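Visitor: Compute the structure for the input listed below.
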Amino acid sequence: MERADKDLAFLLRYENVAWFEDGEVRILDRRIYPAKVEFVTCRTHQEVAQAITDMVTQSAGPYTAAPMGMALAAWECRGKSADEQMEYLKKAAYTISHARPTTQKRMTLLCDICLKEAERALSAGENVAEAIKNKTIELNNVRYNRMAKIGSYLVDMFPDNGTVMTHCFAETIVGTMLRECRSRGKNIRLFCPETRPYFQGARLTASVCHDMGFDVTVISDNMPAFVMQNEKVDVFTTAADAICCDGHVVNKVGTFQNAIVAKYMGIPYFVTGAPDQGHETVDSIHIEMRDPNFTLQAMGVRTAMEGVKGYYPAFDITPPHLVSGVVTDLGIYSPYDLHRYFTDGSIGKDNLVI
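Guide: Next comes the predicted model:
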């Protein structure tokens, strides 16, 4: 099976996201990358779910970790009857899909696909764990190839020798859009806000950009307005944890304020991904509130006095009037016209792109 992660950065290769082998799942610890390249080894599917909760992997990482966790669950119950295996896998699917509230709907879709693959493998007398692992690779190929299409449409919006600002870690779109830029000879430069408190922009996005040979500069989270104004930023772009069908974009906290500045500066903001049928309106969104103590430190070093309180919403919501376009595998849509995506040939409910 040809893999779609060819020529992408270290961080985006399947084995370096999450990988099932010999009764365990290895997940690259993105909390400490690139300062250290270490993997968290999970020996139960519950440990996989906990790793997702604990942000060992994030962005689209859970969409590989979750099905690999289902492969591990299949390995755990391999000696049981077919009915008992399916019952065990259904419980594992619930545990894994509910690891984080914001991604629950997409994770449930993935786990449901794994359950169907388990049923097929059991009927065919195949190794269920290996079947789910192979299905995970297949799903990754589909997702990466669709992201390559999105990357192509997004790069159409980049001027030659242009300047692009991102926010947080857009995962596969970063690699595929840069691979597309390289193939077209578009020598763009990038600015990456650090995105505290996990510093995904500084550690992950910037690493991928540098790994793929592009000029990348990290800025602190309070610098985007200055940089947009003084460094002639041409495009602001992000992925999204959810794109509601009414055009609201849910993404790493800070996206909203950057979109406001971009609008004020006359800079287009393009969000990449697919609209979520599970989020018909923004009212269905639950903003995940994380441990406030994380905002009182930087990479484990406390920066605030004891007794000072923290506040940590993981995401914010950008309204559609600040979004220039939603870049999908079928083209670029107005945020006010996203339902057309599902009538233009999309696979609809299986949208798992990021």
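
Visitor: drop to CA atoms for contacts and neighbour counts, all remaining ones
Guide: OK.

Visitor: Helices along the protein, start to end?
Guide: 45-53, 62-76, 82-97, 104-124, 128-155, 172-184, 200, 206-211, 224-230, 255-265 (DSSP state H).

Visitor: The ones you listed: which one's closest to Leu322?
Guide: helix 255-265 (6.1 Å; CA to CA).

Visitor: tell me the most buried of the helices of the chain?
Guide: Among the helices of the chain, the stretch with the highest mean neighbour count (mean count of other CA atoms under 10 Å) is helix 62-76, at a mean of 28.

Visitor: which other helices and strands contact it?
Guide: Judged by 3 or more CA pairs under 8 Å, 6 or more residues apart in numbering; DSSP states H and E, helix 62-76 is in contact with strand 18-21, strand 24-28, helix 45-53, helix 82-97, helix 104-124, helix 128-155.

Visitor: Here is the second sequence; please produce its structure so I can put it next to the first one:
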Amino acid sequence: MKNGESSVNINKLVNAANIHVNLGGVSMEMNPQKVLDMETVALDDTNSELIIIDQTLLPGETKYLRLTSQGEIWTAIYELQVRGAPAIGIAAAYGAYLGIKNSAAADYDAFYAEFKKVKDYLATSRPTAVNLFWALDRMEDCVKCNREKSIADIKTALRKEADDIKAEDIWVCKSIGEYGLTLIEPNIGILTHCNAGQLATAKYGTALAPIYLGHEKGYKFKVFADETRPLLQGARLTAYELKSAGVDVTLICDNMASMVMKNGWVQAVFVGCDRVAANGDAANKIGTSGVAILAKNYGIPFYVCAPTSTIDMNCATGQDIHIEERKSEEVTEKWYATRMAPTDVKVFNPAFDVTDAPFITAIITEYGIAKPPYNKSLTEIFAKKDAAKK
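Guide: Next up is the predicted model:
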């Protein structure tokens, strides 16, 4: 494999994690203490493969998928084999690079036309996560900025841009974790919903970053993880991650959050997000808004951990965020040996909901903490980001 931060040495990874390699892919018997050392999304440039952990199989099996075609990459994003806004963005960036890597275009215009087809196709995989479009737009900007170079040099620039997106995500998540730690004390109870951890990002996660960094410092957090119906990301992924990392985690059904809050067991809520509007409304996994309302009722601070890549200042309010509705089978039969709902019953299955800004105590970004009014504070965050780039 070629050198580069985002390339994966699969042999090293296999040895470190005690996983077995089969002809059908890489499946696992994993050393649980090594979970945070494993890469969620990686590039094998030599073999032109995007390597991801198939998150639909966790926690029972950890399997690495090697994706080569655009159809495979599109399906992996749509079917949540790779999920979490930052991880989706990284996968899309590498997918765009792989989709154009072997282009035989002889001139820029032909190359750009091919790239646009790849970009537009990948963009149809998920409608809500703004990181998908943000990453693809960055890749397109890279093509345009290098139009005077040779086609070979443009391809090299695209590879570097995808690597940069991944490397930046690691820094972003650690920064969010450090800012998040300033808002809490050691030994408190924390509740989280869905999965915004290592599996959703390149490293640490967003909502779980303060927990992981605090754990490294010896803070004895007690974490309550909502199961997160209907796809159970909290039960399958968050509980799995935290337990593997040695964090004190208790899994609860979504409808138990009120009780643990009322009992005084929770002093802060941390969640991730897929898109934040300019007014501070935040779209996250379905059920998040209910948690925010409960937290407000019990006087518990509710924090949204949001990389600036997920903040859409062109989106005025949460009403402008398109909410993906997924297939009914996820509710009626996905996790059951036999169907648990009446045949042909109507099902409403939105993948996300929007938490209104008044229920959000603060939005934690890699460039600082935004507090109400968010139109003002988020603008200041982006000013700080722009200044840092100069």
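
Visitor: And the TM-score, once the two are fitted together?
Guide: Once superposed, chain against chain, the TM-score is 0.88 (TM-score structural alignment, normalised by the length of the first structure); 343 aligned residues with a CA RMSD of 2.6 Å.

Visitor: quick one on the thing from earlier: mind giving me TSV with the helices and strands packed on helix 62-76 of the first structure and columns for distance to Tyr311 of the first structure?
Guide: TSV is the format used below for those (distance: least, CA to CA, whole Å):
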stretch	distance to Tyr311 of the first structure
strand 18-21	30
strand 24-28	27
helix 45-53	18
helix 82-97	26
helix 104-124	23
helix 128-155	33
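
Visitor: I'd like to know which of these is closest to Gly278 of the first structure.
Guide: helix 104-124 (6.8 Å).

Visitor: got a list of contacts for the closest one?
Guide: Here helix 104-124 of the first structure makes contact (CA atoms under 8 Å, 6 or more residues apart in numbering) with 62-63, 66-67, 70, 82, 86, 89-90, 93-94, 96-98, 127-129, 131-132, 135, 278, 349-352.

Visitor: As TSV, the helices of the first structure with distance to Ala9 of the first structure would be great.
Guide: Listed next are those as TSV, based on distance: least, CA to CA, whole Å:
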stretch	distance to Ala9 of the first structure
helix 45-53	22
helix 62-76	16
helix 82-97	27
helix 104-124	24
helix 128-155	13
helix 172-184	7
helix 200	15
helix 206-211	6
helix 224-230	25
helix 255-265	24
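
Visitor: Could you point out which of these sits nearest Leu190 of the first structure?
Guide: Nearest to Leu190 of the first structure among the helices of the first structure is helix 206-211; the distance by CA to CA comes to 8.0 Å.

Visitor: Need the residues that contact the closest one.
Guide: By CA under 8 Å, 6+ apart, the list of residues contacting helix 206-211 of the first structure reads 9-11, 34, 174-175, 178, 190, 192, 215-218.

Visitor: Any chance of a markdown table for these, columns distance to Asp344 of the first structure?
Guide: Below are the contacts of helix 206-211 of the first structure laid out as a markdown table (distance: CA to CA, whole Å):
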| residue | distance to Asp344 of the first structure |
| --- | --- |
| Ala9 | 32 |
| Phe10 | 34 |
| Leu11 | 33 |
| Pro34 | 40 |
| Val174 | 25 |
| Gly175 | 26 |
| Leu178 | 27 |
| Leu190 | 32 |
| Cys192 | 33 |
| Asp215 | 36 |
| Val216 | 36 |
| Thr217 | 38 |
| Val218 | 38 |
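
Visitor: Could you single out the nearest of the residues you listed to Thr255 of the first structure?
Guide: Of all the contacts of helix 206-211 of the first structure, Thr255 of the first structure sits closest to Cys192, with 12.1 Å by CA to CA.

Visitor: burial measure for the nearest residue to the closest one once chain neighbours are set aside, as a count.
Guide: The shortest distance from Cys192 of the first structure to any non-neighbouring residue, by CA to CA, 6 or more residues apart in numbering, is to Val218 (4.8 Å). Neighbour count for Val218 of the first structure, taken as other CA atoms under 10 Å: 17.

Visitor: Give the equivalent position in the second structure for Val218 of the first structure.
Guide: Taking TM-score structural alignment, the alignment pairs Val218 of the first structure with Leu251 from the second structure.

Visitor: and of the helices and strands packed on helix 62-76 of the first structure, who's closest to Thr303 of the first structure?
Guide: helix 45-53 (24.2 Å).

Visitor: Can you state the residues of the second structure onto which that closest one aligns?
Guide: Taking TM-score structural alignment, helix 45-53 of the first structure hits residues 70-78 over in the second structure.

Visitor: who touches that stretch?
Guide: Applying CA under 8 Å, 6+ apart, the contact partners of stretch 70-78 of the second structure are 50, 67, 82-83, 88, 91-92, 95, 99, 118, 121-122, 125-126.

Visitor: Once you drop chain neighbours, what's closest to the counterpart of Lys327 of the second structure in the first structure?
Guide: Under the alignment (TM-score structural alignment), Lys327 of the second structure pairs with Asp291 of the first structure. Once flanking residues are discounted, Asp291 of the first structure sits nearest to Tyr312: 6.6 Å by CA to CA, 6+ apart.

Visitor: Enumerate every residue touching the counterpart of the one you found in the second structure.
Guide: Matched by TM-score structural alignment, Tyr312 of the first structure corresponds to Asn349 in the second structure. Asn349 of the second structure is in contact with 325-328, 331, counting by CA under 8 Å, 6+ apart.

Visitor: Which contacts among those residues does the first structure share?
Guide: With both residues aligned by TM-score structural alignment, their matches' CA atoms under 8 Å, the contacts of the contacts of Asn349 of the second structure that the first structure also has are 325-328, 331.

Visitor: Most neighbours among these, which one?
Guide: Val331 leads those on contacts (other CA under 10 Å) with 19 neighbours.

Visitor: Please pull up the equivalent of Arg106 of the first structure in the second structure.
Guide: Using TM-score structural alignment, Arg106 of the first structure lines up with Asn131 in the second structure.

Visitor: Now that match: closest residue in space that isn't a chain neighbour?
Guide: Counting by CA to CA, 6+ apart, Asn131 of the second structure lies nearest to Gly89, which is 4.9 Å off, once chain neighbours are set aside.

Visitor: cool, and Lys252 of the first structure?
Guide: In space, Lys252 of the first structure is closest to Phe315, 4.4 Å off (CA to CA, 6+ apart).
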